[in-house]
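Chemist: Kindly return the folded structure for what I paste below:
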Amino acid sequence: MPLGQEIADPGELGAGRVGLRVIQRGDAEPLRQLLTANRSWLTRWEATHPSGLGIVPGSVSMKPTIRLLRRQLRAGTGIPFVIRYAGELVGQLSVSEISGGALQSAQLGYWVSEHVAGRGITPAAVALAIDHLFFGIGLHRAEICIRPENTASLRVVEKLGMRYEGRRSAYIHIDGAWRDHECFAVTRDEAPQGLLARLPQLP
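Modeler: I've put the predicted structure just below:
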C-alpha cells in the first residue's frame, strides 16, 4: 500500500561534509556530465531494460527524468536525492517503493562518482537517508539489495550494521542480464539512535 500522502521536501540533510537534498531541475546538466564521465565505473551496476532498448545514462538531457523523479514526492512513493560532498554534486541516492499501511517500508539505491569513492561518503549518505525515513517520516523498515560482486556496496551495509536477509535470485535486470542480489535490512527498533550513530567518523 502506498504511503497515501505527499512527502515533504526535507531540505538539506547533512553530516560532516556529506549532504543530501531532493533533486532539482538545475541538477540536470551536472548529473548528465557526471554520468557520462563515469560510464566505465557505473555500467556494471546499472539497471537495464530486458528489451535492450534502454537509453544510456548521460546520453540525453536529465530534465525529463528529474520531472518524473520529483513526481514521486507528490505521489508519496519515493524520494529522489542527490549526494553532495563539500558542496559538490557527486552522486544520487534513490528512496523507492515507499509503503505505508501495515508495511511501512522503503528500498534504497545509490551511486557515487569514482573520483570520490572510498572516502566514506556513501555510508554517511545512506545513514542520513535512513534516519530521515525512520525519524522524519516514521517508517519502520529500510532495505538495500546489492549484487554479490559489488564489494564496495557490500562494505556500506557492513559499516552500517544492516542485517543480512538472504539472496534474491535473478532479482533485477542489471548490465544486460537478470542478476542475483543480496538483501540487507534494518528496522527503526534495531537502530533507536539512528544509523549515523553507528559511524565512528564522518568524511
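Chemist: rest of the way, CA atoms for contacts and neighbours
Modeler: OK.
Chemist: And residue 73, how far from residue 131?
Modeler: With distances defined as Cα to Cα, to the nearest Å, the gap from residue 73 to residue 131 amounts to 18 Å.
Chemist: Settle it for me: which of these two has more neighbours?
Modeler: Neighbours were counted for residue 73 and for residue 131 using other Cα atoms under 10 Å; residue 131 has more, 23 against 18.
Chemist: hang on, the more buried one is in a helix, isn't it?
Modeler: Yes: under DSSP: H, G, I helix; E, B strand; the rest coil, residue 131 sits within a helix.
Chemist: Verify the contact between it and residue 198 for me.
Modeler: No: counting by Cα atoms under 8 Å, residue 198 is not a contact partner of residue 131; they are 11.3 Å apart.
Chemist: now the strands for the chain?
Modeler: Assignment of strands within the chain using DSSP state E yields the ranges 13-15, 18-22, 79-85, 88-99, 105-112, 141-146, 163-174, 177-187.
Chemist: What's the local residue count around residue 109?
Modeler: 16.
Chemist: so who does it touch?
Modeler: 93, 94, 95, 144, 145 (Cα atoms under 8 Å, 6 or more residues apart in numbering).
Chemist: which one of those residues is nearest residue 162?
Modeler: Proximity of the contacts of residue 109 to residue 162, judged by Cα to Cα, is greatest for residue 144, which lies at 8.9 Å.
Chemist: Another for comparison:
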Amino acid sequence: MDSGVLRAHGPVSIRLVRARDAKPLQTELMQNRSWLQRWEATSPDGPVSLDMRAGVRRLLQQYRDGSGIPLVMEYDGEVAGQLNVWGIARGSLASATIGYWVGERFAGRAITPTSVAMATDLCFEDMRIHRMEICIRPENEKSLRVVEKLGFRYEGLRRRYIHIDGDWRDHYAFALVREDVPEGVLNRWVAGRAPADAATIPPRDRSPG
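Modeler: Below you'll find the model as predicted:
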C-alpha cells in the first residue's frame, strides 16, 4: 500500500493532500462547477479564488499548525475529491468538523460515506479527538444520506450559519463522540449496526425560515 495512504477500504482510500494534488483537484473542480458550486463556501467580503495551488498551501499550513487535516479521497488510486477536517480544538473540547466534496463522475460509489467513516475513525483513534461534527444544508439530500448511513446524531438547526453560494445559509448539525462508536464508524456501518434513526430531523426543523 502507498505509504501516503492513511486509511483504505476496498477501492476507497484517504491520504494527506500533497502540493502536486493541486492540478488534479483544480481540474476536478473546474469540470464540476454545475455539480459543486451550489454547495461551496463563499465569502461575504467578495469572490473566493479557485486557485488550488494557493488553497493546498493554506491547507498544509493549517495541518502544520494543528488546526486541520486536509485529505484527498481516492478511488482506485484516482483523485475523486477532498475531505477536510477543520476547526480542530484541543484540550477540554477536543472536537473538529468535517467538510467534503466529490466529483460527479464518482457519485454513487460510496466514496463519501466510506471516506467520512475512515476520517472519523482516524480522528478518534489516532488524533485523540472526542467529537466530530458535520454541518449540512437542508437542501443537500446527498450529504444528508451520508450522515443517515453512518448514524451521525442530529443535534439541531443552525440558522444562517455558513456563507455558501453567495449568502448565509441554514445548516443542520450532526455529530458523533468517541463513546458512540467503540467498534469504529466504518466497522459499525459495514456490519449494518449504524442506528437507522440517529440522523432523523424533527418536524420543527424541517422547514427552516
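Chemist: now the contacts of residue 109 of the first structure as JSON lines including distance to residue 184 of the first structure and neighbour count?
Modeler: Listed next are these as JSON lines, based on distance: Cα to Cα, whole Å; neighbours: other Cα atoms under 10 Å:
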{"residue": "93", "distance to residue 184 of the first structure": "16", "neighbour count": "23"}
{"residue": "94", "distance to residue 184 of the first structure": "16", "neighbour count": "21"}
{"residue": "95", "distance to residue 184 of the first structure": "15", "neighbour count": "23"}
{"residue": "144", "distance to residue 184 of the first structure": "5", "neighbour count": "22"}
{"residue": "145", "distance to residue 184 of the first structure": "6", "neighbour count": "24"}
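Chemist: Could you identify the most distant pair in these?
Modeler: 93 and 145 (13.4 Å).
Chemist: shared neighbours of the two, which are they?
Modeler: By Cα under 8 Å, 6+ apart, the residues touching both residue 93 of the first structure and residue 145 are 108, 109.
Chemist: count of residues packed around the aligned residue in the first structure for residue 143 of the second structure?
Modeler: Counting by TM-score structural alignment, residue 143 of the second structure corresponds to residue 153 in the first structure. Residues lying near residue 153 of the first structure (other Cα under 10 Å) number 19.
Chemist: distance of the closest residue to residue 153 of the first structure other than its chain neighbours from residue 45 of the first structure?
Modeler: In this structure, residue 153 of the first structure finds its nearest non-sequential neighbour in residue 146, 6.9 Å apart by Cα to Cα, 6 or more residues apart in numbering. To residue 45 of the first structure, residue 146 of the first structure is 9 Å away according to Cα to Cα.
Chemist: okay, those two: which has more neighbours?
Modeler: Using other Cα under 10 Å as the criterion, residue 146 of the first structure and residue 45 rank with residue 146 on top: 22 against 16.
Chemist: Now do the more buried one against residue 90 of the first structure, distance only.
Modeler: 20 Å.
Chemist: got it, and residue 9 of the first structure?
Modeler: The gap separating residue 9 of the first structure from residue 90 of the first structure is 20 Å, by Cα to Cα.
Chemist: Tell me which of those two has more neighbours.
Modeler: Neighbours per residue (other Cα under 10 Å) separate residue 9 of the first structure from residue 90, with residue 90 holding more: 24 against 13.
Chemist: Now check the second structure for the residue matching that one.
Modeler: In the second structure, residue 90 of the first structure lands on residue 80 (TM-score structural alignment).
Chemist: Could you do residue 32 of the first structure as well?
Modeler: Per TM-score structural alignment, residue 32 of the first structure is aligned with residue 26.
Chemist: Pull the number of nearby residues for its match.
Modeler: So residue 26 of the second structure, with other Cα under 10 Å, has 16 neighbours.
Chemist: ok, now how distant is it from residue 20 of the second structure?
Modeler: The value you get for residue 26 of the second structure to residue 20 of the second structure, if Cα to Cα is used, is 11 Å.
Chemist: From residue 10 of the second structure, how far off is the residue nearest the centre of the second structure?
Modeler: Nearest to the geometric centre of the second structure sits residue 99, at 3.1 Å (Cα atoms, centre = their mean). Plainly put, residue 99 of the second structure is 22 Å away from residue 10 of the second structure if you go by Cα to Cα.
Chemist: With residue 83 of the second structure instead?
Modeler: Distance from residue 83 of the second structure to residue 10 of the second structure, by Cα to Cα: 18 Å.
Chemist: Equivalent analysis for residue 77 of the second structure, please.
Modeler: Taken as Cα to Cα, the span from residue 77 of the second structure to residue 10 of the second structure is 11 Å.
Chemist: Of the two, which one has the most company?
Modeler: residue 77 (13 against 8).
Chemist: can you pull the contacts of that one?
Modeler: So residue 77 of the second structure contacts 11, 13 (Cα under 8 Å, 6+ apart).
Chemist: again, but for the one 3 residues further on
Modeler: The contact partners of residue 80 of the second structure, by Cα under 8 Å, 6+ apart, come to 28, 72, 73, 74, 102, 103, 106.
Chemist: mind running it again at 6 Å?
Modeler: 73, 74, 102, 103 (Cα atoms under 6 Å, 6 or more residues apart in numbering).
Chemist: and what of residue 187 of the first structure?
Modeler: Residue 187 of the first structure neighbours (Cα under 6 Å, 6+ apart): 140, 141.
Chemist: per the alignment, residue 100 of the first structure corresponds to what in the second structure?
Modeler: Aligned partner of residue 100 of the first structure by TM-score structural alignment: residue 90.
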